[in-house]
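> I'll drop the sequence and a predicted model, then ask my questions.
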Amino acid sequence: METKNILLVGVGGQGTITAAKLLTTGLMASGYDVKMSEIHGMSQRGGSVSSQVRYGSEVQSPVIEAGTADIIVAFEKMEAMRYINYLKPNGKVIVNDKEIWPMPVIIGKAKYHSDIIGELNKLADVTVINASQLAEELGNEKVTNVILLGAIVKAMGLDHIDWDQIIANNVKKKFIELNQIAIKKGMDLV
């Protein structure tokens, strides 16, 4: 199987790395060769975070080069724009309809782009979902990342993997059922 490249991008505290680790665990349990790398940046201060997951029959490197990502999943809109150059031609972008203003915007030194989705639509095949709102409706905004994981699973055709079991084995017991519901919600969105 040819190597597939998934780039997860977001802001510190959104669970980007946790989603990538769950994805990696599920892929490995299904027999894929998987490599993962992560960049934290100033993640504890609300800075950019990215996780790269590559899987296939034999993966040589954990690094996704510019222009080679099959899919970019952005947990925040501005991050989708920041990493769009990593998308391969005919790749797909899934964007959480969420704005988290960086410090320069908060203090008035910069402006948050008013039409990021419009700009992204000019550049790629984009699916916008409101994972944060769905997570709130489920009672816990922290499952936004698992909703987005479900969107990745469906978009990449990985729904044959037993994600309920992966979640049961890797999430605190009191959050298992909520996360299992969240991943299914994400799958239904794509």
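Received the coordinates, thanks.
> C-alpha only now, for contacts and for neighbours.
Will do.
> residues in contact with residue 185?
Residues near residue 185 by Cα atoms under 8 Å, 6 or more residues apart in numbering: 147, 150.
> ok, which stretches of the chain are strands?
4-11, 33-39, 48-56, 69-74, 87-96, 125-129 (DSSP state E).
> Is it possible to get a markdown table of the ones you listed that adds mean neighbour count?
Below are the strands of the chain laid out as a markdown table (neighbours: other Cα atoms under 10 Å):
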| stretch | mean neighbour count |
| --- | --- |
| strand 4-11 | 26 |
| strand 33-39 | 18 |
| strand 48-56 | 23 |
| strand 69-74 | 26 |
| strand 87-96 | 21 |
| strand 125-129 | 18 |
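> count of residues packed around residue 156?
15 (other Cα atoms under 10 Å).
> Wait, residue 134 touches residue 142, no?
No. The criterion here is Cα atoms under 8 Å, and residue 134 misses it with residue 142 at 10.6 Å.
> list residues touching both of the two?
Counting by Cα under 8 Å, 6+ apart, residue 134 and residue 142 have no shared contacts at all.
> ok, residues contacting stretch 121-129?
90, 91, 92, 93, 94, 95, 96, 97, 117, 120, 189, 190.
> Next up, a structure to set beside the first:
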Amino acid sequence: MTKSILLVGVGGQGTILASKLLTTGLMEAGYDVKMSEIHGMSQRGGSVSSQVRYGDKVESPVIEIGGADMLVSFEKMEALRWLEYLKPEGKVVVNDYEIASMPIITGKADYPTGIIEELSGKAQTTVIDAARQAEELGNPKVMNVILLGTIIQAMKLNDIDWTKIIKDNVKPQFVDLNLKALEVGMNLA
């Protein structure tokens, strides 16, 4: 049975790194894994998505509308933008974090209100404040690994050696920090 996880966010949030760590861990665990990325103006704070599909045999890297088992949103407006990709029984993990898009920055639009309430009304939703958790760990850049921890816990992927994955893929000076971030995320889910 193939499982599908959609990671969405804004350029610069570490969405792609989180999906690469996830993909590496799944491959090392023996799953057939397909990953695809979309970088929409990511260097300018645009939307970024990463689709990770895994199982015994994965035919396509693309998640169809209504096909994701889990939607993990690094920024809350992105969760609404991608919600149609979630299965009816799928889970949403949303980072309670706002990044203003260009229309909002230039005053042409307002950041929408009530996003968390709308998500909660449409899907099984877990809200976390990964930014605050990352600040408490001393580095806002580990928000992505905190969110990765929520995926590992929610999808029951705890039997994979995530310590090894982090050590093999993160600069040595950041390994301990990222391991702490992973643990925080797993405890939040």
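All right, it came through fine. Given the structure is predicted, the values throughout are model-derived calculations rather than measurements.
> Quick TM-score on the pair, please.
Here the TM-score for the pair of chains, by TM-score structural alignment, normalised by the length of the second structure, is 0.99; 189 aligned residues with a Cα RMSD of 0.4 Å.
> Throw the strands of the first structure into CSV and include distance to residue 158 of the first structure, thanks.
Output for the strands of the first structure, formatted as CSV (distance: least, Cα to Cα, whole Å):
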stretch, distance to residue 158 of the first structure
strand 4-11, 12
strand 33-39, 14
strand 48-56, 11
strand 69-74, 13
strand 87-96, 15
strand 125-129, 18
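> that older thread, tell me the two of the contacts of stretch 121-129 of the first structure that are most distant?
90 and 97 (21.6 Å; Cα to Cα).
> And the helices in the second structure, which stretches?
Listed in chain order, the helices of the second structure (DSSP state H) span 15-28, 76-82, 102-105, 115-122, 130-137, 143-154, 162-169, 175-188.
> Minimum distance to residue 48 of the second structure: which of the ones you listed has it?
Residue 48 of the second structure lies closest, by Cα to Cα, to one member of the helices of the second structure: helix 15-28, at 7.2 Å.
> Mean distance between that closest one and the first structure after superposition?
Mean deviation of helix 15-28 of the second structure relative to the first structure after superposition (mean Cα distance after the TM-score superposition for the first structure): 0.2 Å.
> That helix - contacts with which helices or strands?
When contacts are defined as 3 or more Cα pairs under 8 Å, 6 or more residues apart in numbering; DSSP states H and E, helix 15-28 of the second structure packs onto strand 3-10, strand 32-39, strand 47-55, helix 143-154, helix 162-169.
> want to throw those into CSV with distance to residue 76 of the second structure?
Below are those laid out as CSV (distance: least, Cα to Cα, whole Å):
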stretch, distance to residue 76 of the second structure
strand 3-10, 8
strand 32-39, 18
strand 47-55, 12
helix 143-154, 13
helix 162-169, 26
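> and of these, who's closest to residue 183 of the second structure?
Among those, helix 143-154 comes nearest to residue 183 of the second structure, with 6.5 Å by Cα to Cα.
> quick one: that closest one to chain centroid distance?
Counting by Cα atoms, centre = their mean, to the nearest Å, helix 143-154 of the second structure is centred 7 Å from the centre of its parent chain.
> and it, how far from the first structure on average?
Using mean Cα distance after the TM-score superposition for the first structure, the mean distance for helix 143-154 of the second structure is 0.2 Å.
> roughly how far out does stretch 91-101 of the second structure sit from the chain middle?
10 Å.
> Run through who's touching it.
With contact meaning Cα under 8 Å, 6+ apart, stretch 91-101 of the second structure is reached by 10, 45-46, 69-77, 79, 111, 116, 123-131, 147, 150.
> among the helices of the second structure, which is the most enclosed?
helix 143-154 (a mean of 25; mean count of other Cα atoms under 10 Å).
> now for it, which elements pack on it?
Against helix 143-154 of the second structure (3+ Cα pairs under 8 Å, 6+ apart) you get helix 15-28, helix 130-137, helix 175-188.
> Let me have those helices in JSON lines, adding distance to residue 34 of the second structure as columns.
Formatted as JSON lines, these follow (distance: least, Cα to Cα, whole Å):
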{"stretch": "helix 15-28", "distance to residue 34 of the second structure": "8"}
{"stretch": "helix 130-137", "distance to residue 34 of the second structure": "26"}
{"stretch": "helix 175-188", "distance to residue 34 of the second structure": "23"}
